[in-house]
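Student: take this sequence and fold it.
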Amino acid sequence: MSIKKNNLPTWLLSGMLTLAAPLCMAAEKEVTADQVVSALESTFGVHSGERRNHIKGTCATGEFVGSPEANTYTRSILFSGKPVSVIARFSLPGGNPEIPDTAKVPRGMALEFRLPDGSLQHMTMLNTPVFGAASPQTFLDNIIAKKPDPATGKPDPEKIKAFKASHPDSLPQSEFLAKNNPPVSWTNSSYFGIHTFKFVNRDNKTTLVRWRFVPKDGEKQMTDDELKSSPPKFLEQKLIERTISGPVQWDMILTIGIPGDPEDNPTLSWPSDRKEIKVGTLTITSAMPQKGAECEKINFDPLVMTDGIEPTSDPVLLFRSSAYAISFGKRLSGN
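Tutor: Sure, this is the predicted structure:
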C-alpha cells in the first residue's frame, strides 16, 4: 500500500489529525513539535540545511530479505521472501555535528525499505533496548537541561541532576548507557525498534510486537582505554572499510507480545521469556559520507509503514512524526 495523501490508512489519518493540534502531556503541560525543534536549535545551534537531531551520520545501502515465517503475524509484503532495496543511515543523537564518536550516547540506525509495489517502510532504531522518555514532555525537558551554560560552554551538571530527579522515566536508558560502553563500530551493535508496533495478518488478527536487529559480526563494546584513546571521528571510516571487505549483516528478531505487556511506554522492557523468531536479514553492501548521498535528504519518519504494520498509541512514537516533519521542512528550505 502506498502512502498517498488521497489514500491514507485510517490509523495514519487519525494520528495526523491528532498531531495537528498541540499534544497534551503530563502535569497539564502541552508540548508541540515546534517547541521540541526550537529547543534543539537553542541547545545545539542551527546548522543550515542539516538535521536538528541526529545531525552526525553516515549513509549506507543494501537489501533486506524478509522471512515468510512472519506471515503468521503480518500481511506486510516486506516479508515476502524476496530482496527489498534498503537505504540506511547510521547516526549519533543531538544537533552537534562535531560530537565525538566516543560519546556515551545512543547510536542510531534508520532504514528505508523500498518495496516492489512502490510503497515504503521506515524503521528508526537505537542501540539501547529502551528509550529515554515516556512522553514528549520528558524529551523536551531533557533537551532544555542539556543547553550549555554560556560561562562554561557545557551543560550545567546541577540542571542535569535536577532533570533526572524529576523525570524517573529517563533513568532506564540513562542507566543502560552508564553501564555499557559504546560499540567499537556501527557493525558491532544491535539496534532496537524501541517502540511497540502492531502486526496485522490476512485474517485481520493483531499482534503486539517489538523488533531488533542483531549483528552477525557480533556485539563488541569499547574498553575504557579505547574510549580515552580513540579519535573523535572513526565510526564512518570503519563502516566504509568494513563494507569494502564484504557485506555486513544483521538478523531481524521479532519479539511477540502478549496482552498486558507495555505497549505505550518505550522506557519499559518486556519480560525476557517472550517468544522470539527470526523474520529476516539485513545486508549492507556499501557505505559513504552522507553529504550528497541518498540518505541525506530522506526524512526517516517512523510512521511511514506498509499495510500490515501499524503503530500503537505510544505518545512518543506518534509525536516523532510531526517533529520530524518540521525539521525536514526547515532543512529542505536551507534553514
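Student: drop to CA atoms for contacts and neighbour counts, all remaining ones
Tutor: Noted.
Student: hang on, residue 64 in a strand?
Tutor: Yes - when DSSP: H, G, I helix; E, B strand; the rest coil is applied, residue 64 is found to be in a strand.
Student: residue 52 reaches residue 329, doesn't it?
Tutor: No - the pair formed by residue 52 and residue 329 falls short of the contact definition of C-alpha atoms under 8 Å, at 10.9 Å.
Student: another sequence for comparison is provided below:
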Amino acid sequence: MQNNRKSWLLAGALVLGSPLTMAADGEVAADQVVAAIEGTFGVTPGERRNHIKGTCAVGEFVGTTEGAAYSSSKLFSGKPVPVVARFSLSGGNPKAPDTAKSGRGMALQFKLPDGGLQHMTMLNTPIFGAAQPRTFLDLMIATKPDPATGKPDPEKIKAFKASHPDNLAQADFLANNNPPTSYANSAYWGIHTFKFIDRAKKTTPVRWRFVPQDGEKRLSDDELKSSPPNFLEQALIERAKHGPVRWNMMLTIGVAGDTEDNPTVTWPEGRKQVNAGTLTISSASPQKGAECEKINFDPLVMADGIAPTNDPILLFRSPAYAVSFAKRLGEK
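Tutor: The predicted model follows:
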C-alpha cells in the first residue's frame, strides 16, 4: 500500500509540479495554492489552512458483502473498523459562522485490521468547484480581500466567474441550498471517481457518498437569519449523546464513458447504486487536543482494493495537504 501511495504522489508531483517549489510553464504548485489560501484567510499559527473550523468524532464502520463484491479492501470485511472523523466548514476563517453558504466537510480515517489506513475526505456538495488546480488558485486570488475595503473586489469575482465555468455548478449548488441544521443531517460526497479492485483484480469505477440515516435537513431561510454563529459542533455532540449517528455508504457504479477525471461533472441518473456499509459515530468533541486534530486526512492514503483515478484535483490534494500539514506542525 505504501509503495503504491508513493508512486501516486510522484505522479502528481511530475504532472503538477513539486509540492514545495513553484511549478514551471504555467503549472500550479501546491505551495502556490496554500500561499493563496493564506492570502485570502490569513494564518492562524498551528492550525489548518483550509477547513480550519472543525469538530472531532470517533466511531466505526461495518462494510457489506455488496461492497466486498467490488473491492478486496479489508474495509468491507463485515467486521467493525475503528474510525476517527472530523467534520468541518470550508475555508480558513476560524470564526466563520455556521450559517455560511459554504461547503461542509467529513473526513474519515479508517484503522484497518492489518495496521493499514484508509482515508476519505468529502464535501456536502455532489460536485467540486474546480476541474483543474488553476481554477482553485484563481478563486483564492479573486476572493482575497482588498486592503482598502476588507472585502473581495466584486469586479475580480465577476471576472473569475466569467473565465472559469468549471466553478459554476458547485457555486450554484451552494447558493441554492441552505446549510444543514446539523452535521448529522447532511450527506457527504467523495467528489472524485475512484477505482475499486476486487479479488480477481477486476477494476470498477465508483463514486461514493454517505447518506445520513437521520435524514437530510437544511436551515430554513428564517433559521438562516436567526441561528447563532456556532451551533454545528454542539448539535453533533448532543446528538451523539442521545445515541449512535449513522450514515450509509452508497456506491454509484460507473460504466464505460462516464467521466473519471473531472469532479465538476456528475454522472447520469440511473447508475447502479450499492450499499457498501454503515458508518456509526458514537461520540463527538471539540477538536482541540482530540485525536482528529493531528491527522492529515490525505485522500491518497488508500488500502489495497481502492486506487485513485487520474483526476488532477485528486492527485493535487495530497501534496497541497502535505504543505499545509508541514506548515502547521512547524508552528507548534
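Student: residue 52 and residue 329 of structure 1: who's more crowded?
Tutor: Neighbour tally, residue 52 of structure 1 and residue 329, criterion other C-alpha atoms under 10 Å: the higher count belongs to residue 52, 30 against 14.
Student: host element of the aligned partner of that one in structure 2?
Tutor: Residue pairing (TM-score structural alignment): residue 52 of structure 1 is matched to residue 49 of structure 2. With elements taken from DSSP states H and E, nothing contains residue 49 of structure 2; it lies in neither a helix nor a strand.
Student: can you check residue 134 of structure 2 too?
Tutor: Assessed by DSSP H and E, residue 134 of structure 2 sits inside helix 133-142.
Student: how far off centre is the next helix or strand along the chain from that helix?
Tutor: Sequence-wise, the next helix or strand downstream of helix 133-142 of structure 2 (DSSP H and E) is helix 154-163. Averaging C-alpha coordinates over helix 154-163 of structure 2 and over its chain gives two centres that are 25 Å apart (C-alpha atoms, centre = their mean, to the nearest Å).
Student: can you pull the buried residues of helix 154-163 of structure 2?
Tutor: 156, 157, 160, 161 (16 or more other C-alpha atoms under 10 Å).
Student: same thing with stretch 57-72 of structure 1?
Tutor: 57-68, 70-71.
Student: quick one: those as a markdown table, columns for distance to residue 39 of structure 1 too.
Tutor: Compiled in a markdown table, these are given as follows (distance: C-alpha to C-alpha, whole Å):
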| residue | distance to residue 39 of structure 1 |
| --- | --- |
| 57 | 21 |
| 58 | 24 |
| 59 | 26 |
| 60 | 29 |
| 61 | 32 |
| 62 | 34 |
| 63 | 36 |
| 64 | 36 |
| 65 | 39 |
| 66 | 39 |
| 67 | 41 |
| 68 | 43 |
| 70 | 40 |
| 71 | 42 |
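Student: packing partners for the longest helix seen in structure 2?
Tutor: When structure 2 is parsed with DSSP state H, its longest helix is helix 312-330. Secondary-structure packing of helix 312-330 of structure 2 (3 or more C-alpha pairs under 8 Å, 6 or more residues apart in numbering; DSSP states H and E): helix 2-16, helix 30-41, helix 133-142.
Student: now do residue 301 of structure 2 against residue 314 of structure 2, distance only.
Tutor: Residue 301 of structure 2 sits 12 Å away from residue 314 of structure 2, going by C-alpha to C-alpha, to the nearest Å.
Student: check residue 175 of structure 2 too.
Tutor: Separation of residue 175 of structure 2 from residue 314 of structure 2 (C-alpha to C-alpha): 24 Å.
Student: looking at these two, which is more packed in?
Tutor: It is residue 314, of residue 175 of structure 2 and residue 314, that has more neighbours when counted by other C-alpha under 10 Å, with 25 against 12.
Student: so what corresponds to that one in structure 1?
Tutor: Using TM-score structural alignment to pair residues, one finds that residue 314 of structure 2 aligns to residue 317 in structure 1.
Student: ok, that match - contacts?
Tutor: By C-alpha atoms under 8 Å, 6 or more residues apart in numbering, the residues touching residue 317 of structure 1 are 195, 302, 303, 311.
Student: if we can go back for a sec, can you lay out the helices and strands packed on helix 312-330 of structure 2 as CSV showing mean neighbour count and distance to residue 83 of structure 2?
Tutor: CSV is the format used below for these (neighbours: other C-alpha atoms under 10 Å; distance: least, C-alpha to C-alpha, whole Å):
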stretch, mean neighbour count, distance to residue 83 of structure 2
helix 2-16, 16, 20
helix 30-41, 21, 28
helix 133-142, 20, 29
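Student: would you turn the ones you listed into TSV with distance to residue 276 of structure 2?
Tutor: As requested, those are arranged in TSV below (distance: least, C-alpha to C-alpha, whole Å):
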stretch	distance to residue 276 of structure 2
helix 2-16	23
helix 30-41	33
helix 133-142	30
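Student: tell me where structure 1 has helices.
Tutor: Counting by DSSP H, structure 1 has these helices, from start to end: 10-19, 33-44, 136-145, 157-166, 171-179, 224-229, 235-245, 315-332.
Student: out of those, flag the one nearest residue 288 of structure 1.
Tutor: Counting by C-alpha to C-alpha, residue 288 of structure 1 lies closest to helix 235-245 out of the helices of structure 1; the figure is 6.2 Å.
Student: can you mark which positions in the closest one are buried?
Tutor: When neighbours are counted by 16+ other C-alpha under 10 Å, the buried residues of helix 235-245 of structure 1 are found to be 235, 236, 238, 239, 240, 242, 243.
Student: quick check: nearest residue in space to residue 308 of structure 2, chain neighbours excluded?
Tutor: Excluding its sequence neighbours, the residue lying closest to residue 308 of structure 2 (C-alpha to C-alpha, 6 or more residues apart in numbering) is residue 194, at 5.0 Å.
Student: nearest to residue 252 of structure 1 among the contacts of residue 317 of structure 1?
Tutor: Of all the contacts of residue 317 of structure 1, the one with the least separation from residue 252 of structure 1 (C-alpha to C-alpha) is residue 195, at 15.0 Å.
Student: gap between the counterpart of the closest one in structure 2 and residue 259 of structure 2?
Tutor: Aligning on TM-score structural alignment places residue 195 of structure 1 opposite residue 192 in structure 2. Separation of residue 192 of structure 2 from residue 259 of structure 2 (C-alpha to C-alpha) stands at 10 Å.
Student: one more: residue 304 of structure 2?
Tutor: With distances defined as C-alpha to C-alpha, the gap from residue 304 of structure 2 to residue 259 of structure 2 amounts to 23 Å.
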